[in-house]
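In: sequence first, then the predicted structure, then my questions.
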Amino acid sequence: MSSKLSIVRWLVVVLLLTVGARAGLAASASPPQVLVRIWLLAPDTDAVQLAHAPLTALARESLPQPYILARAAESGLAWLSAHGFATEILDADADTARYMMVDMAGPAAHDDLSAGGRLLYADESRALWRLPTGAEVHASHHAWLLDSPIRLLPRATVPAPITVTPLPLVQEIMDQVNLARLLTYANELSGQTPALINGQPYVITTRYTTSGTPVTQAVNYMIERLQRLGLTVSTHTWNASRPPNVIAEKPGLSPGAGIYIICAHLDDMPSSGLAPGADDNGSGSIAVLQAAEILTPYHFDATLRFILFTGEEQGLYGSAAYAQMVQNEDVRGVLNMDMIAWDNTGGPNMDLHANSGVAGSMALAQVYADVVSAYGINLTPAIYSNGTGASDHASFWNVGIPAFLVIENYWSDGIIAADFNAYYHTANDRTLYYDQTFLTNMTKASLGSFAHMAAVRTDCYWADLNCDSMVTTLDITMIADHWLAGQGQWNYSRVFDGDHDGEITIVDIQRVSAAWGWSGPG
């Protein structure tokens, strides 16, 4: 255990600020609180009961034995005792304390960081630290803050299980993943080639959340490319002095089918100097962009949202605010991609991080594994039921929304060693070190999984572009707009390529026009 603890000390990121920088959270007049660990004998039943207790839950873990971490005053402790819960007080002064959870199953730290704070416990799965008063924290892929309350009650709607049966249309979707386009986007986002933003070339030297103009330009880069696809694009401001999240939406055909999100964080590290962030997380960001390009022309029962989050590296701030905002919407599932381009062993092993404490999370991760198997994609996924909380999917777990993380071989399962990116959070995290085949396969599997999750429609006549069982002037307008938007840029989709010549041209518009007046069954 001592070697594990030494690893933890390299994981916790603590930069002390001036005295009192966070002391504005003055002690309130409310009763003093403690941090308590509450052991769960019947995890789901106990969690529902605890949802009505006078306490604030901060984390739910399943290993080595299920438990919940919570802040509780004397009344909460009395309630726990009266209801027969076994407890352990971890911190007797929790009113204004901040806590950081650290992976013990993850790799050793790759940041040159200082230890700090006080260790409250450590086991084979997690370690918990109390941070020094007045500390500013950078989270990492090994550690995350417990700053927000979590939801213990299950959501009213839990997605029905999804059976993966291979569909030619989904194979068609995955076949459109274009490595050349992925690399173009990656090189532009990581500053290795200039990006065209607002009609002007610009080199994105960093996407660090507080970098000002560079990260703002990265946000603009994504907005422009998503708008060209005809999607409804909006931004979500989580802090007036920070770059916003970017959200693009494609409405579904069935209002009762809910919303599915495919996402990645756009911001990167290190905090100063060049920060290309090609793998972390340029790789996830470009996969979201390609997902939007390829999936937009298709039809789905569910509404699709393509989201780029900011503030992830500082503690999931962008996604936490967004998840809080949409927690009462009918979000059925979230697929989060974070670091999907590194494979130094040729495994090709990868991880799916789910949460057995959130209804539907494990089932969604299983969909991904089933897609890999059903379509013969050269990946070897490992599903973890007590997955890391160190990326944006965890923000959705905290409000009870099913989510899972797609990531390269980040954890060791005791048989296969972790293969973590050696250039993580350095100026050398560049596309030069991509495993291009691995990136392509990870992107294909993600798009195929998302298509199954959101129920891609297979019953639309080829010229019926809005899938309303008629070919009308609306369909002609749709393909004309798509053709015009594609002038001078890559904007190809097989859905619009009626003559299958690899291009969207006036001929395709004429073919749809010739089908005008067709009406489907009924």
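Out: Thanks, I have it. Numbering: from 1, shown residues only.
In: C-alpha only now, for contacts and for neighbours.
Out: OK.
In: what's the burial count for A195?
Out: Around A195 there are 22 other residues, counting by other C-alpha atoms under 10 Å.
In: quick one: residues contacting it.
Out: By C-alpha atoms under 8 Å, 6 or more residues apart in numbering, A195 lies in contact with E188, L189, P201, Y202, V203, I204, Y221.
In: recalculate using a threshold of 6 Å.
Out: Applying C-alpha atoms under 6 Å, 6 or more residues apart in numbering to A195 gives the contacts E188, P201, Y202.
In: can you give me the helices in this protein?
Out: 2-11, 43-50, 74-82, 168-175, 179-189, 213-227, 284-295, 317-326, 361-374, 393-397, 436-453, 473-485, 506-514 (DSSP state H).
In: adding another structure so you can compare the two:
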Amino acid sequence: MNNQELVRELTYLISQGRMENNLKKFTSFFNRHYKSDSGLEASKWLFNEIETMIKVSNATHISAHKFHHDKWKQFSIIVKFDGVKTDQETVILSAHLDSTAGFFGAYNRAPGADDDGSGSITVLEVLQILVQKKFRPNLPVEIHFYSAEEGGLLGSQDVVSSMKRKNRKIAGTLQIDMDGFNSEDVIALVTDFTNKQLTGFLKDVAETYTSKDVIETQCGYACSDHASFTKAGYPSTFAIEASFKNTSPFIHSDKDVVSRIDFPHVEEFVKMALGFVVEMSLQK
């Protein structure tokens, strides 16, 4: 951990109030299903928020792009921080922006506060802070918000396929999916469908920059977008709110609401994500 002073300076800018307000708006859409009109509107709202913060910063090395998918309405979002070393491997931080509830997910109320509204506002908060400080990494950094994770990792698979076609080099990816339901007061690192070395690095980051105990857990299947990168041969890692068996029982229902989110818990994941991005991207 070579950049502790900078990371701790950035963590002072975290705002639980801002995250709560963002999550209330994000969960106000009827659902964020990747095939629904409200899911499209949710992605539009998120993109407009990101565009506005970049415009206000006047940072010319930061840009936001819509990643459109051929088979459904909702787009993914990619934010790029140009690195000093522009031809080097890219560091990626990500969450999925869609939600679902029940078999007919496109037609059901799905606030998705924890799954994955919590991960989305975590990543959005990291983005807000990095943009505010006009952070300039050595290695290029990308912040991703994926569509259609609930459809079977469809959005991230499209993004990864595009990267493979372009022969993109990836230093490592961190997926945040569900970090708001605090049942164990830990940060859990998923060890299946992830890269062992990168997960070990993330453990060091979490132990340095957060106040939580760090544990290991397994999903038992390709349970989030990190697996799209692993399948393609890219190093990925994944952090979640608790051991997999003790994650929120309310996801994929109309009961996954903001009142069940522990924002101090989310803040610790923001600290970890800031540490991951800074320490990975400022490698010499």
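Out: Received, thanks. From a predicted model like this one, the values you see are computed outputs, not experimental measurements.
In: circling back: out of the helices of the first structure, which is closest to A143 of the first structure?
Out: Taking C-alpha to C-alpha, helix 2-11 is the member of these nearest to A143 of the first structure, at 6.8 Å.
In: can you tell me the closest non-neighbouring residue to I68 of the first structure?
Out: Distances taken as C-alpha to C-alpha, 6 or more residues apart in numbering put R60 closest to I68 of the first structure, at 4.4 Å, once the chain neighbours are dropped.
In: share the number of residues neighbouring that neighbour, please.
Out: 26.
In: ok, it touching A47?
Out: No. Using C-alpha atoms under 6 Å, R60 of the first structure is not in contact with A47; the gap is 9.0 Å.
In: in the second structure, what stretch matches stretch 298-316 of the first structure?
Out: Alignment of stretch 298-316 of the first structure against the second structure: residues 135-153, by TM-score structural alignment.
In: one step back: dump the helices of the first structure into TSV; add distance to Y99 of the first structure as well.
Out: Below are the helices of the first structure laid out as TSV (distance: least, C-alpha to C-alpha, whole Å):
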stretch	distance to Y99 of the first structure
helix 2-11	13
helix 43-50	21
helix 74-82	20
helix 168-175	41
helix 179-189	33
helix 213-227	28
helix 284-295	28
helix 317-326	15
helix 361-374	25
helix 393-397	16
helix 436-453	33
helix 473-485	49
helix 506-514	58
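In: need the counterpart of V84 of the second structure in the first structure.
Out: If you follow V84 of the second structure across to the first structure using TM-score structural alignment, you land on L253.
In: hmm, back to that, list just the nearest of the contacts of A195 of the first structure to S283 of the first structure.
Out: E188 (11.8 Å).
In: the closest one maps to what in the second structure?
Out: Using TM-score structural alignment, E188 of the first structure pairs with K25 in the second structure.
In: follow-up on the earlier one: contacting residues for the match of V84 of the second structure?
Out: Per C-alpha under 6 Å, 6+ apart, neighbours of L253 of the first structure: D301.
In: gap between it and I383 of the first structure?
Out: 31 Å (C-alpha to C-alpha, to the nearest Å).
In: what separation is there between the closest residue to G252 of the first structure other than its chain neighbours and L335 of the first structure?
Out: Leaving aside its chain neighbours, G252 of the first structure sits nearest to T303 (3.9 Å; criterion: C-alpha to C-alpha, 6+ apart). As for T303 of the first structure, its distance to L335 of the first structure is 14 Å (criterion: C-alpha to C-alpha).
In: more neighbours: which of these two?
Out: Counted by other C-alpha under 10 Å, T303 of the first structure and L335 do not tie: L335 has more neighbours, with 28 against 24.
In: how about the more buried one, nearest residue that isn't a chain neighbour?
Out: Excluding its sequence neighbours, the residue lying closest to L335 of the first structure (C-alpha to C-alpha, 6+ apart) is I262, at 4.8 Å.
In: corresponding residue for the one you found in the second structure?
Out: Under TM-score structural alignment, I262 of the first structure pairs with L93 in the second structure.
In: please apply the same query to N239 of the first structure.
Out: Per TM-score structural alignment, N239 of the first structure is aligned with D70.
In: counterpart of A239 of the second structure over in the first structure?
Out: So, by TM-score structural alignment, A239 of the second structure is matched to V406.
In: do the same with I50 of the second structure
Out: With TM-score structural alignment as the criterion, I50 of the second structure pairs with L226.
In: now do the contacts for that match.
Out: Applying C-alpha under 6 Å, 6+ apart, no residues qualify as near L226 of the first structure.
In: and the one residue sitting closest to the centre of the first structure, how far from R9 of the first structure?
Out: The residue lying closest to the centre of the first structure (C-alpha atoms, centre = their mean) is N336, at 2.6 Å. N336 of the first structure is 28 Å from R9 of the first structure, where distance means C-alpha to C-alpha.
In: L119 of the first structure too?
Out: Distance from L119 of the first structure to R9 of the first structure, by C-alpha to C-alpha: 9 Å.
In: same question for D279 of the first structure.
Out: According to C-alpha to C-alpha, D279 of the first structure and R9 of the first structure sit 25 Å apart.
In: who has more neighbours out of those two?
Out: Neighbour count, other C-alpha under 10 Å: between D279 of the first structure and R9, D279 has more, with 28 against 20.
In: can you tell me which residues contact the residue mapped onto the more buried one from the second structure?
Out: Using TM-score structural alignment, the equivalent of D279 of the first structure in the second structure is D114. D114 of the second structure sits next to M178, G180 when contact means C-alpha under 6 Å, 6+ apart.
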